[in-house]
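*Asks:* Sharing a model that was predicted from the sequence below.
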Amino acid sequence: MIKRLILFLLFIFPLSLFAQNEGNGHSIADSLKTEKRPNGLIRAFNYLFNPNDIDTTYIGPNRYNYALMLDHFTNYEYYAVGSSVPEAQRLRFSPNPRNKIGPYFGWRWIFLGWSIDTDGLYGKQKGKRKGTEFDLSLYSAKLGVDVFYRRTGNDYKIHKVSGFDNISTDYSESFDGLTVDMKGLNLFYVVNYRRFSYPAAFSQSTNQRRSAGSMIAGFSISMHDLNFDYTRLPQAIQENMNEDMKVEHIKYTNISLSFGYAYNWVFARNWLACLSLTPAVAYKTSHIEKIETETNNWYKNFNVDFLLRAGVVYNNSKYFAGASFVGRSYDYYRDNFSMNNGFGTLQVYAGFNFYLKKQYRRKK
């Protein structure tokens, strides 16, 4: 896991060096005391991450260098396996929500911190293998980057059953036969970056002064690796489930192009609500290993996925507090086999900024 985190950081950190705050007209290239004009790569990064044509009547820059924040995360996820041959059946699995809390220190647009699993403090995870996750998001005026990695634990429950005779749809029972590894990258471009700010809603690095919206275009790639031991299901389900649902290993890659809309609503002084929905047309290629008596299959098809972002924040430039939710869903459908999974993170936070930037200090 540590190696994966290092690879993610090595990939994303060079990009983040150019992701200056909106409204700041100075780039890294300006600080390089050289007579030569910046090369094409630096000019390209400055154009994408550090635009100097922000409309300050709509977006106010962050006036401080540093921030301290207390953050609480609640993570949700679900997986569903189904088949329509010979009759429609579906099993849905999900663990209890996981909660983490911790302090974070921020420098301009970077937040570093440490969080602990609150369930572990009370012994709720005793005897269960904990999941692992890593999320990194960077939002500049024009571009956004989300990098994520998740490995589930073994504390799933069967939360919903359909298509099985004599089994109630709200049937619930613990299930330790599902483990999932998932990693991916999301990139998106903000069309109306001059007047609409994602960082104002999700990283508190700018202030949205007037309501504004923007079209959002994006690209995403993710890789999913699921191990499903159906023999650990209750006997009543095993005996009646469709043969196409008896899979052992599902590995698929999801590549998608998305286009949606986001809106920042300034409903009161220093208050902001944001809602963003970006549907995506996704191409999926899958390798499915069935039980030993069956052959393995390769599937390729197109489906529609969704990415939802929502947030409410109060930010008077000095102090800030708010809540945000980011959710993703992935759907895979064929006549004989279907799989759906989704996960989301609810974040509640409060903090303050300090140490004014030089250009905002009062001259004595």
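*Replies:* Everything's here; your move.
*Asks:* drop to CA atoms for contacts and neighbour counts, all remaining ones
*Replies:* Noted.
*Asks:* for the one helix or strand His249 maps to, packing partners?
*Replies:* Using DSSP states H and E, His249 sits within strand 247-268. Applying 3 or more Cα pairs under 8 Å, 6 or more residues apart in numbering; DSSP states H and E, one finds that strand 247-268 contacts strand 212-228, strand 271-290.
*Asks:* Okay, one more to line up with it:
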Amino acid sequence: MAPMRPFIFITLTSLLCGTALAQTAQRIINYPRYIHTYARLGPSFMQFEVDHSDLSNDIEYRPNVSAEWNLGFYYSWFGLDVSFASSKKEMEQSDMPATKRFDLEAHYTLRRIMMDFTIKQYQGFYISNPQLFDPDRPVDAPLPFLPDLQTRTLSGNITYVLKPEKFSPNAAYHYTQAMRHPGGSWLLGAFISHSSISGDSTIVPQSLRDATQTRNNLSAISFTDIGISCGYAYLHTFYRKWFVTATFQPGLSYQQTLRQAVANGESSRDSGISLRSVIRLALGFNGDRIYGGIGTYLETAIVRAQQSRLSLNSGHLNVFLGYRINTDNWGFMKHVDRVLHPKSLRFLTGNPPQRN
């Protein structure tokens, strides 16, 4: 029986390898001829925190924004959606003035590429933790609201997925694919962004400066980041069609900063190395027709001075539900496929779906 042992070992090894390869081949499920429609509910946001050596805690600045309804669709790598925010009348009935804003996020995913574009402008912020700096403050006192304080940001990220056969960003975040087995990939990226925070008075209001004796008298700060990032994305499946996924992508940037003080109106410029990161999280169900879940996207930029640090966060948090529509019998979709999958770009977009 001894001569049979090598044969049994080779046979079992081949079967195990074959099973592993079969699972790898079936890890990512495509829906190339389906239109993926969805409805989303959740807020987009932009907020920041100021940390100064004179302060025992960070000062947290938050907007007063309503949740948004989004209706949209994806087909292949292309998608569009329309937002419907709560009415102005509903916001005026809240306990605090509404933040004025313009908020645009665009996220596109190809087989190997993820692209994110953000344009945001918010005006009107409240300080969410004033009790930490003024213990004598009445509990029912309204939170300090700064109607003139505004933030602006313009950013773009591009990310390359090193192992698209093991991790699909389309399955993780846009549901044009599905993953039936766990998998992950390292990521490489580059980004550029410009952000500013300004007000008619100081960013830290006079009442808080008096209470904390801080010397932070900046009325405006703007900074530009150009850099590279590296990270990892992983999707874990359970009960086959349920999944949880996370992407963490920290980066280093060359940062140029412009600061302006209220006291004398003088401005100062400097440059250096700073940190910037992107985080994506999602938990959901990805069936053959119905899909849904909860997901978030967060960009964080940090700017430092000799005695202070400011972190600016922007992104969204959404709950969503979607349904796939089969287009097998839609003859005109052949022309759409040719437009979305030109021969010169198929190394990025993949091949168009096969149709009868």
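*Replies:* Looks like it arrived, so ask away. The structure presented is a predicted model; accordingly, all values stated were derived computationally and were not measured.
*Asks:* Need the TM-score from the superposition.
*Replies:* For this chain pair, the superposition-based TM-score is 0.76 by TM-score structural alignment, normalised by the length of structure 2; 306 aligned residues with a Cα RMSD of 2.9 Å.
*Asks:* The strand holding His249 of structure 1: average distance to aligned residues in structure 2?
*Replies:* Once the two models are superposed, strand 247-268 of structure 1 sits on average 1.2 Å from its counterpart in structure 2 (mean Cα distance after the TM-score superposition for structure 1).
*Asks:* Read off where that strand ends up in structure 2.
*Replies:* Strand 247-268 of structure 1 corresponds to residues 218-239 of structure 2 when matched by TM-score structural alignment.
*Asks:* List the buried residues in that stretch.
*Replies:* For stretch 218-239 of structure 2, a neighbour-count test (16 or more other Cα atoms under 10 Å) marks 218-237 as buried.
*Asks:* Check stretch 131-146 of structure 1 too.
*Replies:* Those would be 137-146, for stretch 131-146 of structure 1 by 16+ other Cα under 10 Å.
*Asks:* Output the residue interval of structure 1 matched by stretch 75-84 of structure 2.
*Replies:* Counting by TM-score structural alignment, stretch 75-84 of structure 2 corresponds to 107-116 in structure 1.
*Asks:* cool, stretch 287-298 of structure 2 as well?
*Replies:* Stretch 287-298 of structure 2 lines up with residues 316-327 of structure 1 when matched by TM-score structural alignment.
*Asks:* And the contacts of that stretch?
*Replies:* By Cα atoms under 8 Å, 6 or more residues apart in numbering, the residues outside stretch 316-327 of structure 1 that reach it are 62-63, 202, 204, 207, 270, 307-315, 342-354.
*Asks:* Could you give me the PyMOL syntax to select whichever of those are buried?
*Replies:* To isolate the buried members of those in PyMOL, using 16+ other Cα under 10 Å:
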select buried, resi 62+63+202+204+207+270+307+308+309+310+311+312+313+314+315+342+343+344+345+346+347+348+349+350+351+352+353
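*Asks:* out of the contacts of stretch 316-327 of structure 1, which are inside strands?
*Replies:* Mapping the contacts of stretch 316-327 of structure 1 onto strands (DSSP state E) picks out 207, 307-315, 342-354.
*Asks:* ok, back up a step: if you look at the buried residues of stretch 131-146 of structure 1, which of them are in strands?
*Replies:* 137-139, 143-146.
*Asks:* Can I get the residues you listed in a markdown table including distance to Tyr332 of structure 1?
*Replies:* Shown next, in a markdown table, are these (distance: Cα to Cα, whole Å):
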| residue | distance to Tyr332 of structure 1 |
| --- | --- |
| Ser137 | 26 |
| Leu138 | 29 |
| Tyr139 | 29 |
| Leu143 | 28 |
| Gly144 | 26 |
| Val145 | 24 |
| Asp146 | 22 |
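*Asks:* ok, so of the buried residues of stretch 131-146 of structure 1, who is nearest Met241 of structure 1?
*Replies:* Asp146 (37.5 Å; Cα to Cα).
*Asks:* And the equivalent of the closest one over in structure 2, how far from Arg62 of structure 2?
*Replies:* For Asp146 of structure 1, the aligned position in structure 2 is Asp116, judged by TM-score structural alignment. Relative to Arg62 of structure 2, Asp116 of structure 2 is positioned 23 Å away (Cα to Cα, to the nearest Å).
*Asks:* Just the buried residues of the longest helix along structure 1, please?
*Replies:* Ordering each helix of structure 1 by length in residues (DSSP state H) puts helix 2-16 first. Within helix 2-16 of structure 1, the residues that count as buried by 16+ other Cα under 10 Å are 8, 12, 16.
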